[in-house]
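Q: Here is a sequence with its predicted model. Questions after.
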Amino acid sequence: MDFFNSALGKNITFVRPAYFIISGFIGIPNINYYYVFLCVVYIVSVLGNTAVMAIIYLDYNLRTPKYVAVFNLAFVDLVGSSALVPKVIDIFLFNHPSIPYSDCLIFMFFCYTCLLMQSFNLVALSYDRLVAIIFPLHYQVKVTHRFMLSLIASFWVFVVIAVLITVGYITRLSFCESVVINSYFCDHGQMYRLACNDNTPSFVIAKLIPFLSLWLPLVFILLSYSYIGYALYKKTTFQERVKAFKTCTAHISLVTIYFIPVLVTFTMNANIHPNARIINLSLTSVFPPMLNPIIYVLQTQEIKTSLKRILKITKQSRMTVKKTAILSKTLSLFCFMLI
């Protein structure tokens, strides 16, 4: 982050506190039950996303461009949940509200990186469905492993650079008075408002990054599905439309559970209680990583088939090992009797 400071000159000194205090959930009635709920959500998220990644890795039939994006989404959900939930539990349940300055910036970086990558990952999956349905004969040419890997890599580069700039400008702020962040993590919006010097660059970033990383992806996804619906209405029968949209149900479900809570929270931001806003935002952060693997396992036929195949192979392997052990014991007993 020294680059941001050196650009302002060597003689400028910023007031950087030793720590920040996270106070988001403090004072909310019966909040301990919510912490237990977060623990359950985190366990389900870890198990579910790990299972999806393992299934895609183990089944060669799932190594397609689409499942490259699904694997990346599961990875992002796993990292995002692991970066956020354990720290939230440590801060509030175990009463460690203070967090060192540098740790707070790292906390912010991982939370925002994973949050924004979820959005762009849904764009990659949306493009995959668009080409698969509208241009099925050209799908193998237009959506290749190399293309999907390049697309996801470009999203990673953009998000990492955007979040680094966001965090970097926080280091240009002086915190002369309060160090209490009224959120459940090191929230950029809450932090830059505490600054006692000019926070205009951070204000601009707070408006620009959501537009580029949330609203534009949502517009692309909505336009892609509008085009899919229009093309299917013009060229196919009702049964064919239903069959085509069935291949999109998992993705549409992911888009719904990711974007609707964000839209509701930001649309009603001025009209809801601060505690309700914090709860809503925290649910927005933890719910999609938990539900994404469940949706893909339940609604995607390829993953269900792959899971059944893996379980069958595992069962057969155990039976083979068991039969081998029995045969070995029988041979040993027979040899002993001969001796």
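A: Arrived safely.

Q: only C-alpha atoms for contact and neighbour calcs from this point on.
A: Fine.

Q: which other residues reach stretch 21-28?
A: 31, 91-92, 97-99, 179-186, 275, 278 (Cα atoms under 8 Å, 6 or more residues apart in numbering).

Q: Mind doing that once more with 7 Å?
A: Residues outside stretch 21-28 that contact it (Cα atoms under 7 Å, 6 or more residues apart in numbering) are Pro97, Ser98, Ile99, Val179, Val180, Ile181, Asn182, Ser183, Tyr184, Phe185, Asn275, Ile278.

Q: and here's the other structure:
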Amino acid sequence: MEKWNHTSNDFILLGLFPQNQTGFLLLFFIMLVFFLATMGNMAMIHLIRVDPHLHTPMYYLLSQLSLMDLMYISTTVPKMAFNFLFGQKDISFLGCGVQNFFFLTMAACEGLLLASMAYDQYVAICHPLHYPIRMSNRMCVKIIIGSWTLGSINSLVYTVYILHFSYWRSKAIDHFFCDVSAMLSLACMDTWVYEYMVFTSTTLFLLLPFLGITASYGRVLFAVYHMRSKEGRKKAFTTCSTHLTVVIFYYAPFVYTYLWPKNLHSPAEYKILAVFYTILTPMLNPIIYSLRNKEVLGAMTRVFGIFSFLKE
């Protein structure tokens, strides 16, 4: 095979759907999900910004989660839809790098942020008297800045590294966006160092936070079980189950994709799993956090004048 001079050629994204009637139907569904995710996350950010009742560390972190989800889904879906509708498959070398950077940044940032939200719930329920100190507004700002900074630095290192690979002329990426795993198969050089780095990064930014979240919520559920107040038990259990739903939908496909041996995956599996953490989760987050949270529903009533029938 011949090497590809990446300074003058584009990558080719093979996409997610076939170019037929079924593909158009599936694309319509994805665009509907994209619209719901965009509107839902923008509404959540606006609510938290304008409603004083939501000016707490928990909701500040939630607003950042919505911002990350908004950027997450905007990184992949518009380009995929454009290529499908206009019969194109190409993406420039620079465009692939930019897409890769934002995807990796959001993946790392969201992993750290979800762990921080689990810690917030742990302190609020298990150590309520210490909450004003452990989760002060200043600490919340540090968590947010730290998540964005670590995620961006991690992503920048990986993006610069992978863009310096030499590639074969067969530069078709069997994916709907510039995913690291799919790009590695196109490199005409030994990539074991990069693969080891990906494994290490996935462990640090996804697996360890996931284990921390599991431990935090395990401790929270134990504390909830021993609560005397039935109403308090119900509210705490609802909050924990809501967060765990988001965590499972986000972490499970990611960990399976990047920590499971590559020879046990097929390109189709990679793409299906990617749909969960790049498209479905950004839509589900605002729905789950709003419809199962009376404080958010109350904010919607005050700001938008909707869901007034749910107000007690």
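A: Cool, the structure landed. None of these values were measured; they are calculated from a predicted model.

Q: TM-score of the superposition?
A: Remark: TM-score between the superposed chains equals 0.88 [TM-score structural alignment, normalised by the length of structure 2]; 301 aligned residues with a Cα RMSD of 2.5 Å.

Q: Identify, from the contacts of stretch 21-28 of structure 1, the entry nearest to Phe155 of structure 1.
A: Distance to Phe155 of structure 1, by Cα to Cα, is smallest for Phe185 among these, at 24.0 Å.

Q: what's the spacing between that closest one and Ser332 of structure 1?
A: 63 Å (Cα to Cα, to the nearest Å).

Q: In strands, which of the contacts of stretch 21-28 of structure 1 fall?
A: The strands, defined by DSSP state E, take in Ser98, Ile99, Val180, Ile181 from these.

Q: Can you tell me what the third one aligns to in structure 2?
A: In other words, Val180 of structure 1. Structural alignment places Val180 of structure 1 opposite Ala172 in structure 2 (criterion: TM-score structural alignment).

Q: Let me know the helix or strand that the residue nearest to that match when sequence neighbours are not counted is in.
A: Excluding the flanking residues, the one nearest Ala172 of structure 2 by Cα to Cα, 6 or more residues apart in numbering is Ile12, at 4.5 Å. Using DSSP states H and E, Ile12 of structure 2 sits in strand 11-13.

Q: now that strand: how far from the chain's centre is it?
A: In this view, strand 11-13 of structure 2 has its centroid 23 Å away from the chain centroid, taken as Cα atoms, centre = their mean, to the nearest Å.

Q: Which strands or helices does whichever helix or strand comes after that strand pack on?
A: Sequence-wise, the next helix or strand downstream of strand 11-13 of structure 2 (DSSP H and E) is helix 21-50. Secondary-structure packing of helix 21-50 of structure 2 (3 or more Cα pairs under 7 Å, 6 or more residues apart in numbering; DSSP states H and E): helix 57-85, helix 281-291.

Q: Turn those into a markdown table, columns for distance to Tyr225 of structure 2 and mean neighbour count.
A: As requested, the helices and strands packed on helix 21-50 of structure 2 are arranged in a markdown table below (distance: least, Cα to Cα, whole Å; neighbours: other Cα atoms under 10 Å):
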| stretch | distance to Tyr225 of structure 2 | mean neighbour count |
| --- | --- | --- |
| helix 57-85 | 22 | 20 |
| helix 281-291 | 22 | 21 |
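
Q: out of these, nearest to Trp192 of structure 2?
A: Once the helices and strands packed on helix 21-50 of structure 2 are compared by Cα to Cα, helix 57-85 is nearest, at 26.6 Å.

Q: Where does that closest one end up in structure 1?
A: By TM-score structural alignment, helix 57-85 of structure 2 lines up with residues 65-93 in structure 1.

Q: got it, and stretch 285-300 of structure 2?
A: Using TM-score structural alignment, stretch 285-300 of structure 2 pairs with 292-307 in structure 1.

Q: and Phe24 of structure 2, how many neighbours does it have?
A: Neighbour count of Phe24 of structure 2, defined by other Cα atoms under 10 Å: 16.

Q: Can you get me a residue count around the counterpart of Thr249 of structure 1 in structure 2?
A: Correspondence of Thr249 of structure 1 to structure 2, assessed by TM-score structural alignment: Ser241. As a burial measure, Ser241 of structure 2 scores 14 neighbours (other Cα under 10 Å).

Q: rewinding a little: of Phe185 and Ser332 of structure 1, give the one with the bigger neighbour count.
A: Phe185 (25 against 12).

Q: rewinding a little: considering the ones in strands among the contacts of stretch 21-28 of structure 1, which possesses the most neighbours?
A: Ranking these using other Cα under 10 Å puts Ile181 first, with 23 neighbours.
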